[in-house]
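K.L.:
I would like the atomic coordinates for the input below:
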Amino acid sequence: MSTLTRPPYDPELKAALDLMPTRPPLSNDSLPTARTNRFTPPIEKVLDGHEVVVVDHTVTSFDGREIIVSTMQRADHERTDGPAVFSIHGGGMILGDRWVGAEALVKWVETYDAVAATVEYRLAPEHPDPTPIEDCYAALVWFVEHSDELRFDTRHLMVAGGSAGGGLAAGTVLLARDRRGPQIAAQLLMYPMLDDSDTSVSSQQYENIGIWNRNDNRFGWASLLGDRVGTAEVSIYAAPARATDLSGLPPAYLDVGSAEVFRDEVVAYATKIWHDGGEAELHVWNGGFHGYEMIATSALSIVTRAAREAWVRRHLGF
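P.N.:
Predicted coordinates for the structure are as follows:
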């Protein structure tokens, strides 16, 4: 397939993309430098001017190692019947920290008096599968077990994540179902990284172009899975696109740009949920590249955020 045969970018987004500096392809050599480049504001800047209390907690993961889970609450938080959000950050399984996407968490905490938690899961390739997904699940279990102390209603718990965090969120929800773990009310999967197979049309269309392209995606999956990538030895929790049964899951919101690697796998995942009798709201935003609404100010970015917010409010009863 020619890489030139692909849906175009939204004109506003293309203008923003053209202004962004180029970076070398992700590899073992370039990864250390890539990790020094933040793609969201530091948490101190995000919290500036907001009456939100952040507390770091030490949580024991599946292998006895300690990870950090940070909680957020309004300074005046007292209610015990409110909602909670468990957030998993993006970064291709190899980049980022728990504060990626913190702007949305602060907004939900302030606006809805929600309690939020975000997990510092260990990154590949230093910590390959199953460490990232098991870290996320251990953190979720800890969060729910401390609901009385943190003062939230476990019946109104949303698991959320974007990109790799969206894939880990989907995997965490599957683990909760299969291990009869925490009850989850909703799953917010923003352009999730779901499929290690590298066989979709969209992955081929965006091989050498965009914020997160086919090379980056291959490197991320290989870092997580090693020699198992693309084989039958990969679990549905690491790559949720492999799941054949998506019944018994909480309502899902999935969105993705039409002009990015993850487009086809996100559409396929929503379709599987519907085929198995579940609830899914799917948005394929025309001309959107990966993570555009976090990077570029545009009409499409505004509409994208508004649609997500409406779904969150509707499904958690905020």
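K.L.:
only C-alpha atoms for contact and neighbour calcs from this point on.
P.N.:
Fine.
K.L.:
show me what contacts the closest residue to Ala117 other than its chain neighbours?
P.N.:
Among residues not flanking Ala117 along the chain, Thr71 sits closest, at 4.3 Å (CA to CA, 6 or more residues apart in numbering). Contact analysis of Thr71 by CA atoms under 8 Å, 6 or more residues apart in numbering lists 54-57, 115-118.
K.L.:
and if you look at Val303?
P.N.:
Val303 neighbours (CA under 8 Å, 6+ apart): none.
K.L.:
same check, this time on Ile295
P.N.:
Ile295 neighbours (CA under 8 Å, 6+ apart): none.
K.L.:
That one and Leu47, how far apart?
P.N.:
Ile295 sits 19 Å away from Leu47, going by CA to CA, to the nearest Å.
K.L.:
same thing with Val201?
P.N.:
40 Å.
K.L.:
To compare with the earlier structure, here is another sequence to fold:
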Amino acid sequence: MSVLAPTAPPPLDPAKFRDPWVTAKGEARATVALGGLRSLWVNTGTLCNIACSNCYIESSPRNDSLVYITAAELRPFLDEIARDGLPVEEIGFTGGEPFLNRDLPAMLEDVLSRGHRALVLTNAMKPMRNHAAALLSLRDRYGEALTLRVSLDHYGAVLHDLERQEGSFAIALDGLRWLAREGFRVHVAGRAAFGGEGEAAMRDGFAGLFAEQGIPIDAADPVALMLFPEMDAAADVPEITTACWGILGKSPDSMMCASSRMLVKRRGAAAPAVLACTLLPHDPQFELGGTLAEAARPVALNHPHCARFCVLGGAACSR
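P.N.:
Modelled structure (predicted):
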């Protein structure tokens, strides 16, 4: 197995993704309307216990550009969901490492007690284990309404540690085993092309790991094991036009921003802001307002991540 990354795509054409409404070729840029808010994400802060070499959000032990959101700051958004009858089914917590935020257990309690599902994205390392008692209490009271998605970049230690830090795979795997042993609902997130392997090989490799470790995850299930594409904003991709929906046979309703929004609190801000999606936390054009109602407007797909990650999925938008 090679540990070399696949050949990098060509650099992004600087004329692309400049105008939110018109592409570099002068065509109408695609937009996505919010069909119904089904998922709300909370970025708990960009601080993380490790610094990964390819973190799209640039999390690290020193980066607090997105500061900790508190339980008190989340509650008005939960109240807005209840008051306006918004169809939110799940509230997800991402970071940084969410378990570094000491208010996470209180936020999970607030979310779960209101009848929403909760999802936490974690590296399953020491910060998570520091909250073991609170997690066990939440498990006892809410069961499978709480899901923890553990980040494992690869099914082998070599590539995972190359991305994160030496020894991190063993620690994360120990945390994943603990979650499975204690009866939590667990998923795993990996990287589809890491190391140059195809998706089928990656799923086979993870299946072997899960079987060996006694972890009850179906590696063939694309939700239980999510394999994400690489997140290189500087790599060239086509711009998405209004004509692309028909060309690609895709619907704007299937895009992330048709059903989800994310809360962040920027360093120095008085209150959290609502963003279009989880992938673009630092781009101000995707900041939509201070309430969920304000953020219900359409989103222009004016970023390479909109194309590569959300729309194309390996397809080509060309006649």
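K.L.:
For the two chains, what TM-score is obtained?
P.N.:
Put the two chains on top of each other and the TM-score (TM-score structural alignment, normalised by the length of structure 1) is 0.34; 192 aligned residues with a CA RMSD of 6.8 Å.
K.L.:
rewinding a little: name only those of the contacts of Thr71 of structure 1 that count as buried.
P.N.:
Among these, those scoring as buried are 54, 115-118 (criterion: 16 or more other CA atoms under 10 Å).
K.L.:
And the helix or strand encompassing Trp178 of structure 2, what's buried?
P.N.:
In the assignment (DSSP states H and E), Trp178 of structure 2 maps to helix 168-181. Going by neighbour count (16+ other CA under 10 Å), the buried part of helix 168-181 of structure 2 is 168-169, 172-173, 175-180.
K.L.:
about what we covered before: which ones among the buried ones among the contacts of Thr71 of structure 1 map onto strands?
P.N.:
The strands, defined by DSSP state E, take in 54, 115-118 from the buried ones among the contacts of Thr71 of structure 1.
K.L.:
Please produce JSON lines containing those, extended by distance to Trp108 of structure 1.
P.N.:
Shown next, in JSON lines, are these (distance: CA to CA, whole Å):
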{"residue": "Val54", "distance to Trp108 of structure 1": "14"}
{"residue": "Val115", "distance to Trp108 of structure 1": "8"}
{"residue": "Ala116", "distance to Trp108 of structure 1": "8"}
{"residue": "Ala117", "distance to Trp108 of structure 1": "12"}
{"residue": "Thr118", "distance to Trp108 of structure 1": "13"}
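K.L.:
ok, those vs Met158 of structure 1, which is closest?
P.N.:
Ala116 (9.4 Å; CA to CA).
K.L.:
Would you quantify the distance from the closest one to Cys136 of structure 1?
P.N.:
Applying CA to CA, the value for Ala116 of structure 1 to Cys136 of structure 1 is 14 Å.
K.L.:
Tell me which other helices or strands the strand or helix carrying Gly171 of structure 1 touches.
P.N.:
Assigned by DSSP H and E, Gly171 of structure 1 falls within helix 164-178. If contacts are counted by 3 or more CA pairs under 8 Å, 6 or more residues apart in numbering; DSSP states H and E, helix 164-178 of structure 1 sits against strand 84-88, helix 131-145, strand 157-162, strand 186-190.
K.L.:
Beyond the second one, next helix or strand please.
P.N.:
Think helix 131-145 of structure 1. Per DSSP H and E, the first helix or strand lying C-terminal to helix 131-145 of structure 1 is helix 147-150.
K.L.:
Wait, Met72 of structure 1 touches Val115, no?
P.N.:
Yes. Contact criterion CA atoms under 8 Å: Met72 of structure 1 and Val115 qualify, at 5.8 Å.
K.L.:
which neighbours do the two share?
P.N.:
With contacts defined as CA under 8 Å, 6+ apart, the residues shared by Met72 of structure 1 and Val115 are Val109.
K.L.:
follow-up on the earlier one: give me the angle between whatever helix or strand comes next after the helix holding Trp178 of structure 2 and helix 168-181.
P.N.:
Downstream of helix 168-181 of structure 2, the next assigned helix or strand under DSSP H and E is strand 185-191. Angle, strand 185-191 of structure 2 to helix 168-181, by axes from the mean of the first three to the mean of the last three CA atoms, to 10 degrees: 150 degrees.
K.L.:
Run through the neighbouring helices and strands of strand 185-191 of structure 2.
P.N.:
Judged by 3+ CA pairs under 8 Å, 6+ apart, strand 185-191 of structure 2 is in contact with strand 146-151, helix 168-181, strand 225-228.
K.L.:
Using CSV, please lay out those together with distance to Ile91 of structure 2.
P.N.:
Output for those, formatted as CSV (distance: least, CA to CA, whole Å):
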stretch, distance to Ile91 of structure 2
strand 146-151, 10
helix 168-181, 20
strand 225-228, 18
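K.L.:
looking at the helices and strands packed on helix 164-178 of structure 1, which is closest to Ile302 of structure 1?
P.N.:
Closest among these, using CA to CA: strand 186-190, at 14.8 Å.
K.L.:
After the closest one, which helix or strand is next? Please name it.
P.N.:
Taking DSSP H and E, what comes next after strand 186-190 of structure 1 is helix 201-205.
K.L.:
packing partners for that following helix?
P.N.:
Contact partners of helix 201-205 of structure 1 among helices and strands, from 3+ CA pairs under 8 Å, 6+ apart: helix 263-275.
K.L.:
Which positions in the helix or strand that the helix it packs on is followed by come out as buried?
P.N.:
Where DSSP H and E defines the elements, the next helix or strand beyond helix 263-275 of structure 1 is strand 280-285. When burial is assessed from 16+ other CA under 10 Å, strand 280-285 of structure 1 yields the following buried residues: 280, 282-285.
K.L.:
Strand 280-285 of structure 1 packs against which elements?
P.N.:
Packed next to strand 280-285 of structure 1, using 3+ CA pairs under 8 Å, 6+ apart, are strand 252-257, helix 263-275.
K.L.:
No more questions from me, cheers.
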